[in-house]
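Visitor: this one's sequence-less:
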């Protein structure tokens, strides 16, 4: 369910700046200490999660990572605010166990008004992105808000996922379409 929030409040700007600094530190030096600081920002982070350099997110508090998930270089997660005064508890980015997130993948849970006059208010809308267990997102995949990707699915490199997709399937293209069952 799409939720609205104002990302240009002083509080949320400050939160993003502090999270972006942790991401920058991790990119400059992907040491265990910087990885530990990065993982502490997530709502939850499973065991044996591996994150390569270049990881970026806005807030982190609505991101859930399952065990043994691998996130390759330059992953960007545009997540919604989830801090004391702004609770969007029913909106999250949930990446299951044993997932492979290719390089340059973007998970974009935030969107804006399409109508130009309404867009002037600068509101953000956030909706879930759910990636079930054992999913492989190839390099450069973009996943939009409101999408559920079924377990054991592969999304081919460069695809744009605009709608929820089936489990045990291979998807490809822009927009991503089902190529075959796995």
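Guide: Everything's here; your move. Fair warning: this is a prediction, and the values are worked out from it, not measured in the lab.
Visitor: When you work out contacts or count neighbours from here on, use the C-alpha atoms and nothing else.
Guide: Will do.
Visitor: And the most far-flung residue of the chain relative to its centre, which helix or strand is it part of?
Guide: For the chain, the largest distance from the centre (C-alpha atoms, centre = their mean) belongs to residue 117, which lies 28.0 Å off. Following DSSP states H and E, one finds residue 117 within helix 116-119.
Visitor: Next, the buried residues of that helix.
Guide: Neighbour counts over helix 116-119 (16 or more other C-alpha atoms under 10 Å) mark no residue as buried.
Visitor: likewise stretch 175-182?
Guide: 176-177.
Visitor: next up, a second structure to put side by side with the first:
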């Protein structure tokens, strides 16, 4: 295993890693090139758009729609289920695995983050970071301009109100909203 492969594995395992390595930057640029092609393609060319997504994402269901523009860091760490819809300006920082279930609807301007940085400025300036995975269950609706922070798990049958900042795990069958998001209503 090369030095870079070791750092990549540390990233995936949630350990502190050297995010400033040239190989990470090269992979980020490779992803941005594919995203540039996706984001600048005629939106009527749905087969080609879906083909780019299938080549970019770690895995995805048969029926997926992602409105342009879409942004992510690597893509290969994103796993999306069946009947997935994301509206304009979805951003996913996928240094760790992001798992999204079936029948998930994501509103415009939603951000999902896995990257974490040290609070200490001296450590942060060394370009070290770690990542924590995000998991979103089945039958989830994420309202526009919401943000899901690193390490969060969202249960099944959840509605996240527009503009919410989800800082901790959300159980199944609830509506959450606010900053930080709190349970507003139980659905079951």
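Guide: That came in fine, so what should we check first? In this text the structure is predicted, and so the values were computed from the model without any measurement.
Visitor: tm score of chain vs chain?
Guide: Once the chains are laid over each other, their TM-score by TM-score structural alignment, normalised by the length of the first structure reads 0.90; 172 aligned residues with a C-alpha RMSD of 1.2 Å.
Visitor: before we move on, the earlier item: what sits against the residue farthest from the centre of the first structure?
Guide: Taking C-alpha atoms under 8 Å, 6 or more residues apart in numbering as the definition of contact, residue 117 of the first structure has no neighbours.
Visitor: if we can go back for a sec, can you tell me what part of the second structure the helix holding residue 117 of the first structure aligns to?
Guide: Counting by TM-score structural alignment, helix 116-119 of the first structure pairs with residues 121-124 of the second structure.
Visitor: Just give me the mean distance for that stretch relative to the first structure.
Guide: Stretch 121-124 of the second structure, aligned to the first structure and superposed, deviates on average by 1.4 Å (mean C-alpha distance after the TM-score superposition for the first structure).
Visitor: and after the helix holding residue 117 of the first structure, which helix or strand comes next?
Guide: Next along from helix 116-119 of the first structure, by DSSP H and E: strand 124-126.
Visitor: Which positions in that following strand come out as buried?
Guide: Buried, per 16+ other C-alpha under 10 Å, within strand 124-126 of the first structure: 124-126.
Visitor: I'd like the residues you listed written out as JSON lines, with distance to residue 161 of the first structure added.
Guide: JSON lines is the format used below for the buried residues of strand 124-126 of the first structure (distance: C-alpha to C-alpha, whole Å):
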{"residue": "124", "distance to residue 161 of the first structure": "20"}
{"residue": "125", "distance to residue 161 of the first structure": "18"}
{"residue": "126", "distance to residue 161 of the first structure": "16"}
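Visitor: So what's the residue count around residue 48 of the second structure?
Guide: The number of residues packed near residue 48 of the second structure is 14, by other C-alpha atoms under 10 Å.
Visitor: Tell me, how many residues neighbour residue 4 of the first structure?
Guide: Per other C-alpha under 10 Å, the neighbour tally for residue 4 of the first structure reads 15.
Visitor: Regarding it, what is its secondary structure?
Guide: strand (DSSP: H, G, I helix; E, B strand; the rest coil).
Visitor: ok, now which ones touch it?
Guide: So residue 4 of the first structure contacts 123-126 (C-alpha under 8 Å, 6+ apart).
Visitor: Can you find the partner of residue 168 of the second structure in the first structure?
Guide: So, by TM-score structural alignment, residue 168 of the second structure is matched to residue 163.
Visitor: Is it correct that residue 93 of the first structure is in contact with residue 110?
Guide: No - with contact defined as C-alpha atoms under 8 Å, residue 93 of the first structure does not count as touching residue 110 (10.7 Å).
Visitor: So residue 78 of the first structure versus residue 56 of the first structure, what's the distance?
Guide: The gap separating residue 78 of the first structure from residue 56 of the first structure is 8 Å, by C-alpha to C-alpha, to the nearest Å.
Visitor: Just put the contacts of residue 4 of the first structure in a markdown table and tack on distance to residue 139 of the first structure.
Guide: Shown next, in a markdown table, are the contacts of residue 4 of the first structure (distance: C-alpha to C-alpha, whole Å):
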| residue | distance to residue 139 of the first structure |
| --- | --- |
| 123 | 30 |
| 124 | 27 |
| 125 | 26 |
| 126 | 24 |
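Visitor: Nearest to residue 74 of the first structure among these?
Guide: Of all the contacts of residue 4 of the first structure, residue 74 of the first structure sits closest to residue 126, with 21.8 Å by C-alpha to C-alpha.
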